[in-house]
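> Predicted coordinates and the sequence they were generated for:
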Amino acid sequence: MFFWKDKEKNKPTTIEHPVLGTLIKKTDWYTKKSFIITLWDKTFDLYLCIYSNQKDAVISFEQEEAIRYYLNNQIQIERDIQKMLLNFFHTSDCSLIEKSIQIEGLNFTRNGAISIGLIADFSDEFLEKHIGEDVIFTDSFGMSVYPIKAVLPNEKVYYNFNNKYEGDQL
């Protein structure tokens, strides 16, 4: 496990992580080096965010496991994301999604889940028309990619491939 202490105690606000390299403490931990995620033909240059407890800023064992899982399975995770987006928007035309979706961030939660924040430009009428009627989007939504694979459009409804669940079942 890795620890961070505040500046008042003369401890650094960066650490060297054995897998991710230099991590910088802001509100949470962020990688100094960016990582590339590719969906279809579009690449996103992202800094990974590791959520931390504000009191002690420990990176949990579950987060360490999730980081290793992500790095060892990145290509499969990218394929899963593509598949979930196509399924969620009821289309087989990836170009429609590709031009409307931007990845905002890749996050590792305290319990070891991996989630992705997405920003959507729903000016595309086809995509807008194919969003589930009970799903209300503003300008962003999330996806859980590990351990559960699900689209998280809002706090009340989420989609796990073809199965719809209500409430906090993640």
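Now that the structure is in, tell me what you want to look at.
> drop to CA atoms for contacts and neighbour counts, all remaining ones
Noted.
> And Phe44, how close does it get to Asn107?
For Phe44, the distance to Asn107 equals 14 Å [C-alpha to C-alpha, to the nearest Å].
> Compare the two (neighbour count), which wins?
Asn107 (22 against 15; other C-alpha atoms under 10 Å).
> check contacts around that one.
Asn107 makes contact with Leu48, Cys49, Ile50, Tyr51, Ile114, Ser115, Ile116, Gly117 under the criterion C-alpha atoms under 8 Å, 6 or more residues apart in numbering.
> switch to 7 Å and redo it
If you count contacts by C-alpha atoms under 7 Å, 6 or more residues apart in numbering, Asn107 has them with Leu48, Cys49, Ile50, Ile114, Ser115, Ile116.
> Repeat that for Lys42.
Neighbour list for Lys42: empty [criterion: C-alpha under 7 Å, 6+ apart].
> this is the other structure I want to compare:
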Amino acid sequence: MPGFTAPAVALLGAAAVLATAALTGFGSAWAVLAAAIYAGTSGLAVTRPLKGALDWLVPPVLRAAEYGTVLALAATADADGALPAAYGLVAAVAYHHYDTVYRIRGNAGAPPHWLVRAIGGHEGRTLVVAVLAALLTASQFTVALTVLAVAVAVLVLAESIRFWVAAHRGGSPAVHDEGETA
């Protein structure tokens, strides 16, 4: 794949799912189709190592697509609590991304595969939220988003706490460096 292909493919899928979620709104089967297209294009974008000059754009594009789709569907749900539940899910996933970055920066590797599988990956979560929006009423969707947010948060936080406590005890090089000056 040429250097611009991975970002272009990721952007195409992201644009499709974001535009569809925002324009068709809550309850649309089109959002499910767009989320399935997004899952395919995002997988295609990362089939090879991201080593091209613009490949650094792929992860932020995928994050924006996931976060934006969840928030757009919740905003159009017209149910009290849908948007706060969506923000809860986005916050739990954002924490997972933050934790992943600090593990990698500390040479401790990425989080375990079981965790990534258990929380569905960005494409899985996006597809699940689109399917829930298409199948459930607005109030049921709010409950489902809340349950999903809590489940993701519990799994991510429990594994993160376990890892950082073990790293601290074992003298692992994985350390947070927000306070670094240099």
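Sure thing, it's come through. Please read these numbers as outputs of a predicted model, since none were measured by experiment.
> Fetch the TM-score of the aligned pair.
Once the chains are overlaid, their TM-score stands at 0.29 when taken by TM-score structural alignment, normalised by the length of structure 1; 90 aligned residues with a C-alpha RMSD of 5.5 Å.
> among the contacts of Asn107 of structure 1, who's most crowded?
Ile50 (26 neighbours).
> does it really touch Trp29, like I thought?
Yes. Counting by C-alpha atoms under 7 Å, Ile50 of structure 1 touches Trp29, with 5.0 Å between them.
> Please determine how far the nearest residue to Ala45 of structure 2 once chain neighbours are set aside is located from Thr41 of structure 2.
Distance criterion C-alpha to C-alpha, 6 or more residues apart in numbering; nearest residue to Ala45 of structure 2, sequence neighbours excluded, is Ala6 at 4.4 Å. Computed as C-alpha to C-alpha, the Ala6 of structure 2 to Thr41 of structure 2 distance reads 9 Å.
> Kindly report the same for Gly170 of structure 2.
On the measure of C-alpha to C-alpha, Gly170 of structure 2 and Thr41 of structure 2 end up 40 Å apart.
> ditto for Tyr102 of structure 2
27 Å.
> okay, which residue is most central for structure 2?
The centre of structure 2 sits closest to His122, judged by C-alpha atoms, centre = their mean, with a distance of 3.8 Å.
> Within the helices and strands, which one has that one?
helix 121-135 (DSSP states H and E).
> how much distance is there from that helix to the middle of the chain?
The chain centroid and the centroid of helix 121-135 of structure 2 are separated by 11 Å, computed with C-alpha atoms, centre = their mean, to the nearest Å.
> what element comes up after it heading to the C-terminus?
Following helix 121-135 of structure 2 toward the C-terminus (DSSP H and E): helix 138-170.
> tell me what that next one is packed against?
Packing partners of helix 138-170 of structure 2 (3 or more C-alpha pairs under 7 Å, 6 or more residues apart in numbering; DSSP states H and E): helix 82-105.
> Tell me which other helices or strands the helix it packs on touches.
For helix 82-105 of structure 2, the packing partners by 3+ C-alpha pairs under 7 Å, 6+ apart are helix 58-75, helix 138-170.
> most packed of those helices?
helix 58-75 (a mean of 22; mean count of other C-alpha atoms under 10 Å).
> counting contacts, what elements does it pack onto?
helix 5-24, helix 82-105, helix 121-135.
> what's it in contact with?
6-7, 10-11, 14, 17-18, 21-22, 25-26, 82-83, 86, 90, 122, 126, 129, 133.
> Next, the angle from it to helix 138-170.
Put simply, helix 58-75 of structure 2 runs at 140 degrees to helix 138-170, going by axes from the mean of the first three to the mean of the last three C-alpha atoms, to 10 degrees.
> gap between helix 58-75 of structure 2 and the chain center?
A distance of 7 Å separates the centroid of the chain from that of helix 58-75 of structure 2, by C-alpha atoms, centre = their mean.
> Excluding chain neighbours, give the residue nearest to His96 of structure 2 in space.
Val156 (6.0 Å).
> gap between that neighbour and Ala92 of structure 2?
Counting by C-alpha to C-alpha - Val156 of structure 2 and Ala92 of structure 2 are separated by 7 Å.
> what's the answer for Leu11 of structure 2, then?
Leu11 of structure 2 is 23 Å from Ala92 of structure 2, by C-alpha to C-alpha.
> got it, and Gly68 of structure 2?
Taken as C-alpha to C-alpha, the span from Gly68 of structure 2 to Ala92 of structure 2 is 14 Å.
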